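Engineer: From the sequence below, what's the structure:
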Amino acid sequence: MSDFDYDLFVIGGGSGGVRAGRVAAENGAKVALAEEFRMGGTCVIRGCVPKKLMVFASKFGPMTAEARDFGWEMEDGTFDWLTFRPKLHQELTRLENIYRTNLARPGTDIFDARASVKDAHTVELSNGRSYTAKHILVATGGRPFIPDIPGCELGITSNEIFNLDHLPKKILIVGGGYIACEFACILNGLGVDVTLWHRGPQVLRGFDDEVRGHISELMVEQGIDVRVGVTPSDVERRDDGRLRVNGSDDHHVTVNEVLWATGRKPNSDDIGLEEVGVELDRNGAVKVDDYSQTAVPSIFAVGDVTDRIALTPVAIREGAAFVETVFKGNPTKPDHELVASAVFTQPEYGTVGMTEEEAREKEKIDVYCAAFRPMQKSFIDRTEKALFKLIVSQKSQKVLGVHIVADGAGEMIQLAAVAVKMGATKADFDAAVAVHPTMAEEIVLMKTPTRAD
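Structural biologist: Just a heads-up that it's a prediction; the model follows:
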């Protein structure tokens, strides 16, 4: 008979926490999980899934004009947000129920309550109950960061954008990361007048510089007003209900809505972590070792709250590795190397491995790059260009990085990631016969470096 109520108590019902709790329960552990909001976490409820559905919706407007140029007779459509929104919420509810059902099936106890850590083996719930556990897993995710300026409360974040009663006629998006750029493209595609302010010199900091410039140019060509080097100073509500945002260098704009896309912070506040000895970094991320264990041996953490790689598949891998380590006696480190990702701008950006800048700091490289108008766009005389880029080690000839900006880049990069993860060389890419006519064939047709050290 165990001295604890549970073998594992998971705090947080997102992808990482649910995977860990479900797999541990399937392997015979007595598991409980507490979630204060909705099962599914950021990805399912207010992140990847609803965003991708909005991406799909936003593409149909521009496609109407392209269809006419291909010979179709059709009128410009009007997007009805109030038709789309209930269907969106219905899908999120369906997915949430799947998460809840799969978690409960192996016997996990689910508590719809906020949980905090009382001591190394005790979790206290907002309903007043407390439970003991041999192991505690913190999987509380992250939340949007809102700048502390006058009037900041008048804006919204990516959490609220899916629940708007109506789409604004004009919006200011503050930020230059992938969330800011994605929603700029989404809302622009849905017919919203979009202005984007970013404090840095270029959007998408941390990604490949050449790609950053390429995507920024595409956004501007689509009609998005991109302003870099601008920082908001305050927001004020006008008599007509609109918002005036004042910024640096005399920049100002009057809009119907302001979206803060200025980064995210780990959800580690006010849940008792530091009080019991768990260490946090300056940004609030839970410090863990290679096995996701904190400074308190019985407490582990996975997912965005650790601020390692804030991607849903990574959180799931971390949760699975935790179960292997703690409940299966198979010490397993989650693999954070060569993780592919996609930015759902329009067109998309898929990337795996190093940027040109990162690779150049480590060794001599060859860069293969091709920018071209895809067949679909050139036929109707559109200027939009796809971009394919390979970063190759001169010494080993291994492909160190792949970058694709094109329709379907997220799908392409998943397959390219397999090759890069296996250590493919440029010769391996060259040996593959092209699939013609496709955009993807460009990845095996670039024979001569555009730049070399």
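Engineer: CA atoms for contacts and neighbours, from now on please.
Structural biologist: Fine.
Engineer: on contacts alone, who are the packing partners of the helix or strand containing residue 443?
Structural biologist: Taking DSSP states H and E as the definition, one finds residue 443 inside helix 442-445. Judged by 3 or more C-alpha pairs under 8 Å, 6 or more residues apart in numbering; DSSP states H and E, the packing partners of helix 442-445 are strand 386-393, helix 426-431.
Engineer: Give me the next element, helix or strand, following the first one.
Structural biologist: Downstream of strand 386-393, the next assigned helix or strand under DSSP H and E is strand 399-406.
Engineer: from the chain's centre, how far out does that following strand sit?
Structural biologist: Computed by C-alpha atoms, centre = their mean, to the nearest Å, the separation of strand 399-406 from the middle of its chain amounts to 18 Å.
Engineer: That strand vs strand 386-393, what angle?
Structural biologist: On the basis of axes from the mean of the first three to the mean of the last three C-alpha atoms, to 10 degrees, strand 399-406 is oriented at 180 degrees to strand 386-393.
Engineer: Now tell me what touches strand 399-406 from outside.
Structural biologist: 211, 215, 346-356, 359, 385-393, 413, 416, 420, 423-426 (C-alpha atoms under 8 Å, 6 or more residues apart in numbering).
Engineer: who's in contact with the next helix or strand after that strand?
Structural biologist: Counting by DSSP H and E, the next helix or strand C-terminal to strand 399-406 is helix 409-421. Identification of contacts with helix 409-421 by C-alpha under 8 Å, 6+ apart yields 338-344, 347-353, 399-404, 440.
Engineer: Next, the second sequence, to be compared with the first:
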Amino acid sequence: MSDFDYDLFVIGGGSGGVRAARVAAGEAGAKVALAEEDRYGGTCVIRGCVPKKLMVFASEYGTVAEDAKGYGWDIEAGSFDWGNFQQRLNAELDRLEGIYRNLLKNSGVTSYDARAKVKDAHTVELSTGETITAKHILIATGGRPVRPEIPNAELGLVSDDIFHLETLPKSVLIVGGGYIACEFACILNGLGVEVTQYYRGAQVLRGFDEQARGLIAESMIENGVQLHCGTDIVEMRRATAEDLEGKAATGVSMGASMQEMLADHSGGKPGEGPIFVKGTNGDVKVYDQVFFATGRAPNTDDMGLEGAGVKLGRKGEIVVDEYSATEVPSIYAIGDVTDRVNLTPVAIREGMAFVETVFKDNPTKVDHELIPSAVFTQPEFGTIGLSEEEAAEQEPIEVYATSFRPMQTAFAGRPDRVMMKLVVSKETRKVLGCHIVAPNAGEMIQLAGIAVKMGATKEDFDRTVAVHPTMAEEMVTMRNPVRSA
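Structural biologist: Here you go, the predicted structure:
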């Protein structure tokens, strides 16, 4: 008989934690429990990938009527009903959360709807007052969005708040230049919101391929996003009647009188009332909402980790080895809380590798190399491997690239451009990086990623017959390099 209540106790009900818990219980026969203080499904299902992608879909319908006319259809554009969409969105998230709960239940995992803290190497303490012991503890608590350290930052929204807005703002300032900021700039712009974006860097999507990020920025501006790079907030505060009466009121929804608006929204909660912002570029404006997409932090606060001997990194992330083990032999961590590769499929793989290592006597390292990913801007960006800049620093390369107007939107009279790019090693001929900026680039990069992961050469791509007429055929028809480095 075990000296512990459970063989495994998982803290966190997101994708990684749930997968590890149910596989350990269902396949390895372990006695498993899991604690989640919020909704099951974690960031991805409840307040990230899934609702965001549904919003992406919603935002893309705005141009359908106009495009259809180019193809001979007589369709009138309608208006977007945020309330109707939000109701359907919430129903879908409820459905998905139910699936996650049932997966755990059907695998024999005991669930605790409570916050869990680590008391020592084999003990967790729940917010209900219960103390539970386990032979192994797996921490999968994910991350959270953070606001910048500026005065009145609490007035602004973060990504968790977007899905709970009662009404869609007429104007919004998005602060940040990463993938979350750019995705929501495109989403909200597509839903009819007047979008301004501030980013203090020289170009959005830092760390990605330069040519790709340049094309995406151009497309965002062309589609109506007022993008200001090299710009940050100088002053931010709740708007006054004087602000609303002046020139700064441009873009603010004024459904109520100024007096009523200011009376109703005199508090300091995010999302309540117009916000005055002054930028380093000299712009002075009042916005319905300010949305911060300026970074995320691991959820390790007040969890008793350091007291139990678990080492934390500079950003609060749990430090683990290649097997997801901490310095405490019985405690492991996976997913965003470790701040390695913060992607849901990676967290799931880490959870599976953990089960193989700990419960199946098959030590398994997690492969974090050549992971395909997508940024759901408009157009989308799919990428795997090294950017042109990264590859050029590493070895001599050839670059094969093309940019063109795709048939579907060109026929409808839209100026949209797409880009296909392969970064190739001169010595080995292997494709070191593949970058696609195009509608459905996420779908394309998933398949291209298989070839790149397998070590395909440029000649392997060349030997592949094109599927015509498609955008993706350009990936196998680029015969001559456009430059070398």
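Engineer: sorry, back to before: now, of the contacts of strand 399-406 of the first structure, which are buried?
Structural biologist: 211, 215, 346-356, 359, 385-393, 413, 416, 420, 424-426 (16 or more other C-alpha atoms under 10 Å).
Engineer: residue contacts, residue 448 of the first structure?
Structural biologist: Here residue 448 of the first structure is in contact with residue 368 (criterion: C-alpha under 8 Å, 6+ apart).
Engineer: and the helix or strand where residue 186 of the first structure lies, how far from the chain's centre?
Structural biologist: Using DSSP H and E, residue 186 of the first structure maps to helix 178-189. Helix 178-189 of the first structure has its C-alpha centroid displaced from the chain centroid by 13 Å (C-alpha atoms, centre = their mean).
Engineer: Next, the angle helix 178-189 makes with the helix or strand just after it.
Structural biologist: The helix or strand immediately downstream of helix 178-189 of the first structure is strand 193-198, counting by DSSP H and E. For strand 193-198 of the first structure against helix 178-189, the angle by the same axes, to 10 degrees is 160 degrees.
Engineer: still on that earlier bit, and the helix holding residue 186 of the first structure against the second structure, how far off on average?
Structural biologist: Here the mean offset of helix 178-189 of the first structure against the second structure after fitting is 0.4 Å, by mean C-alpha distance after the TM-score superposition for the first structure.
Engineer: Who are the packing partners of that helix?
Structural biologist: Checked by 3+ C-alpha pairs under 8 Å, 6+ apart, helix 178-189 of the first structure has helix 48-69, strand 170-174, strand 193-198 packed alongside it.
Engineer: let's see it at 6 Å
Structural biologist: helix 48-69 (3 or more C-alpha pairs under 6 Å, 6 or more residues apart in numbering; DSSP states H and E).
Engineer: Now do the helix or strand just after the helix it packs on against helix 48-69, angle only.
Structural biologist: Under the assignment DSSP H and E, the closest C-terminal helix or strand after helix 48-69 of the first structure is helix 81-104. Interaxial angle, helix 81-104 of the first structure versus helix 48-69 (the same axes, to 10 degrees): 140 degrees.
Engineer: Mean distance between helix 81-104 of the first structure and the second structure after superposition?
Structural biologist: Looks like 0.5 Å for helix 81-104 of the first structure (mean C-alpha distance after the TM-score superposition for the first structure).
Engineer: Go through that helix and flag the buried ones.
Structural biologist: 85, 88, 91, 92, 93, 95, 96, 99, 100, 103, 104.
Engineer: doesn't residue 401 of the second structure fall inside a strand?
Structural biologist: Yes. Applying DSSP: H, G, I helix; E, B strand; the rest coil, one finds residue 401 of the second structure inside a strand.
Engineer: Please identify the residue in the first structure that aligns with it.
Structural biologist: Applying TM-score structural alignment, one finds that residue 401 of the second structure aligns to residue 369 in the first structure.
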